[in-house]
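Participant: Pasting the sequence and the predicted coordinates here, then a few questions.
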Amino acid sequence: MSNESRIAVQNEGDILILEIQETRISEGLVIEALSSELEVILQDSKCKKVLLDLHQVELMSSGMLSVLVRLYRELSERSGRFALCGVRPPVQKVFEITRLDQLFRLEPDVTHGISRLNK
């Protein structure tokens, strides 16, 4: 496992934008690394609004979904808001099959995600 960052971090006002820089999130080591990195980023951040940009992700296994649900819960516990953007059709299908598209705010791109979190 590499020490290289798998997540690009950017702030846009009071919104923390996290861009996943993996195309395939299906292996346990990748999921573990992303989970750990997300945990550290959230602990270090005071932002209550998080936008997760998935536009590079072509494949996501169900193992990553539990990481996203945990992230959602952690933000909810601190009265935060969470949205996903740039979800490609194959990944969108995973959210629909698991009905997590009803839990998460899914936006087409970063601009719409920022707008949604600012409402």
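Facilitator: That came through fine. Numbers count the residues shown, from 1 in each chain.
Participant: C-alpha only now, for contacts and for neighbours.
Facilitator: Will do.
Participant: what residues does stretch 66-80 touch?
Facilitator: The contact list for stretch 66-80 (Cα atoms under 8 Å, 6 or more residues apart in numbering) reads 35, 38, 39, 47, 48, 49, 50, 81, 82.
Participant: let's see 7 Å
Facilitator: 35, 48, 49, 81, 82 (Cα atoms under 7 Å, 6 or more residues apart in numbering).
Participant: next, the one to line up against it:
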Amino acid sequence: MAITSAIRDGILFVQIEDSRLLDEAKIQKLEQELDAAIDASTEPRVILDFSKVQFMSSSMLGKLVKTQKKVTGYKAKMKLANVSPDIQEVFKITRLDKLFSIEPDVESARKAFLKKGFFG
């Protein structure tokens, strides 16, 4: 299993279980499981937890962009959490840090989703 998922507070939490997302077969499996979890969910918010991920290929970046588009297509929002400094640097270099909302940890991402603005 490439991911584990749970629903809490109207948020789909997805934990990526692999530490090295370099092998195309692993990335394909992760994409399939992630797509299935998103397709099966009715939650308007998704948090991807990268706490176990240490290395990630550029192919995985492409899959994340695809996942972001899928989530947006469902009129939902996605946040990434626990992204390592090295991987975060890759997001900055590729300017993907502008596409993704990245929070320091899962709890910060959850609070950001649950925060109510002045008008509700």
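Facilitator: Yep, that arrived. All figures in this text were calculated on a predicted structure; none of them were measured in a lab.
Participant: Format the contacts of stretch 66-80 of structure 1 as CSV; extra columns: distance to residue 7 of structure 1.
Facilitator: CSV is the format used below for the contacts of stretch 66-80 of structure 1 (distance: Cα to Cα, whole Å):
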residue, distance to residue 7 of structure 1
35, 10
48, 18
49, 16
81, 19
82, 16
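Participant: Just the ones of the residues you listed in helices?
Facilitator: residue 35 (DSSP state H).
Participant: Most neighbours among the contacts of stretch 66-80 of structure 1, which one?
Facilitator: Highest neighbour count within the contacts of stretch 66-80 of structure 1, by other Cα atoms under 10 Å: residue 82, with 25 neighbours.
Participant: Just the contacts of stretch 66-80 of structure 1: which are in strands?
Facilitator: 49, 81, 82 (DSSP state E).
Participant: Contact partners for the second one?
Facilitator: Taking Cα under 7 Å, 6+ apart as the contact definition, residue 81 of structure 1 lies against 48, 49, 50, 75, 117.
Participant: Now which residue in structure 2 aligns to it?
Facilitator: Mapped onto structure 2 by TM-score structural alignment, residue 81 of structure 1 lines up with residue 77.
Participant: ok, now how distant is its match from residue 37 of structure 2?
Facilitator: From residue 77 of structure 2 across to residue 37 of structure 2, the span is 14 Å (Cα to Cα, to the nearest Å).
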